[in-house]
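> Take a look and give me a structure for this.
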Amino acid sequence: MEASWLVLLLRTGVQLLALPIYLLWYLGLWGPFCKKAFPHIMARIAVGYNEKMSTKKKELFSNLKNFAGPSGVLTLLEIGSGSGSNFEFYPAGCRLICNDNNDNFSKFLHKSLSQNPHLQLDRCMIAPAEDLQQIPNASVDVVVCTLVLCSVESTERVLNEVLRVLRPGGAFYFMEHVAGAAFSWCLFWQQIYDPVWQILFDGCHLFRETWKDLEKAGFSELKLWHTRAPLKWHLTQPHIIGYAVK
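As a prediction, the model looks like this:
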């Protein structure tokens, strides 16, 4: 996405204001600090996000049981499970596999698991979403990913892994903030703040067109809706919500 001269000018101004953070980043000090601080920040944000998005999450996950395997038990892999903010929306008896690439979420995750005894934890694994080799081919019924595809290195590789681990007829559920509409003020400001935002929020990109990656990933069926989340930060209000069937 090509930026205008005005976007480039304002972006440079924002980056100059964030110069101390850039300096820490270049010295290699910001990354380790961010990895430790980010889970604390996200655990707080998740509470408010769930309050705002609870109805949409309930609607999204309402048909999870339909994808249970022949045994009737739903095996669900959550990519980027973080603090476990989705657990309350999963059906009772669900067999849960948790994945995240940041082990500093661990204490928040286990707290959430203790608050949701209706779930059966299979295992937790620390690995990037692009490399889920610990999960066998066609071994899970459902993969869930919320507010994660904005920060992965390669959306295409993640979706390839999702398709690999899903059984035929299994489903991928997603809820992601994305780029604002073309020529909108939202997209304009997303482009300006994006470089600094990535550093502040552990690689999160503000204006990814994630729906395009989903459309070309190779799913047999795609149910996708664009919506505007009722969040305070207008930069993250544009969302896509839905599920795709292998």
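> switch to C-alpha atoms for all contacts and neighbour counts from now on
Will do.
> for this protein, which helix is longest?
If you go by DSSP state H, the chain has its longest helix at helix 30-60.
> ok, and what's touching the helix or strand just after it?
Remark: after helix 30-60, the chain's next helix or strand is strand 75-79, criterion DSSP states H and E. Here strand 75-79 makes contact (Cα atoms under 8 Å, 6 or more residues apart in numbering) with 68-69, 94-100, 129, 140-145, 148.
> Now show me the structure for the sequence below, then we'll compare the two:
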Amino acid sequence: MRSCLLKICRLICVFLSFPLFLLKALGLSAAYKRCFPRLVYAMTARYNAKMHSEKRKLFRNVCKFADNNGSLRLLEIGCGSGANFQFYPYGCTVLCADPNPHFETYLRKSMDANKHLTYEAFLVVHAEDMQEVRDESVDVVVCTLVLCSVRDVKTVLQETRRVLKTGGAFFFLEHVLSSTSTWIHFLQHTLEPLWFFFGDGCTITRATWKDVEAAGFSQVHIQHLEAPLTVVIRPHIMGYCIK
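Here you go, the predicted model:
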């Protein structure tokens, strides 16, 4: 009964979202690419306020992965508007990467507000193909609310391992698929077609922790949590992996 209801509700959402995907297929949704960074920048303060303690907990060990000279080079993939800058340790060098060039205006605002960091560059690249970043050249890679919208999670994690120095760390914070026994799981599968468009490719039904666990890191530390957010993105994972 529940399975049947899920299929019917999802079909309704697919039908409602069809005009949006048609516009995208015709290349007429480019304007939304420009608007999306503004939307993300506006939401950042609210997300950080609700997740402040979790982010502080997540990033408290970043400084431990500095090299022998005490310098720390950090790559943030899917950096967006720079929502994490305030949590990074004083003096670290940040390399930013995002496929949407329209984030740069808001990224610069975050850079100006976080003078305790050194900013190396803003690379307009997809996380699946970061050829501009050399092998084993960064101490830390950070990825928050990004693996939900990349095209290939496994490839992103392979690229992450490639650019990390041996002994370096990958820090992540992501919303994920809920347990099959919950109504959140039902809502995620039902609303996914509409959410995908308005979230600029965000997928709310990924069991991302499975990909992280299978990515080949020497150590994996994952915590599941319920975030105080919109119900369909309430299930989260956070943690870090060591290469």
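> As a check, name the ranges of all strands in structure 2.
Taking DSSP state E as the criterion, structure 2 carries its strands at 73-77, 93-97, 118-123, 138-144, 164-175, 219-226, 235-242.
> In structure 2, which residue is most central in space?
residue 146 (2.0 Å; Cα atoms, centre = their mean).
> I figured that one was touching residue 174, is that so?
Yes. The criterion here is Cα atoms under 8 Å, and residue 146 of structure 2 meets it with residue 174 at 7.1 Å.
> circling back to that earlier point, now do the same for the residue nearest to the centre of structure 2: its match in structure 1.
Applying TM-score structural alignment, one finds that residue 146 of structure 2 aligns to residue 148 in structure 1.
> Residue 243 of structure 1 corresponds to which position in structure 2?
Using TM-score structural alignment, residue 243 of structure 1 lines up with residue 240 in structure 2.
> no wait, residue 192 of structure 1
So residue 192 of structure 1 corresponds to residue 190, using TM-score structural alignment.
> Who are the contact partners of that match?
Residue 190 of structure 2 touches 6-7, 9-11, 13, counting by Cα under 8 Å, 6+ apart.
> how far out from the middle of the chain is stretch 59-69 of structure 2?
21 Å (Cα atoms, centre = their mean, to the nearest Å).
> whereabouts in structure 1 does that stretch align?
With TM-score structural alignment as the criterion, stretch 59-69 of structure 2 aligns to 61-71.
> Make CSV out of the contacts of residue 190 of structure 2 and add neighbour count and distance to residue 43 of structure 2.
What follows is the contacts of residue 190 of structure 2, written out as CSV (neighbours: other Cα atoms under 10 Å; distance: Cα to Cα, whole Å):
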residue, neighbour count, distance to residue 43 of structure 2
6, 16, 30
7, 14, 31
9, 16, 28
10, 21, 27
11, 15, 29
13, 18, 24
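> Return the subset of those lying in helices.
6-7, 9-11, 13.
> Could you single out the nearest of the residues you listed to residue 23 of structure 2?
Nearest to residue 23 of structure 2 among those, counting by Cα to Cα, is residue 13 at 16.2 Å.
> so what corresponds to that closest one in structure 1?
So, by TM-score structural alignment, residue 13 of structure 2 is matched to residue 14.
> any idea how far that match is from residue 38 of structure 1?
21 Å (Cα to Cα, to the nearest Å).
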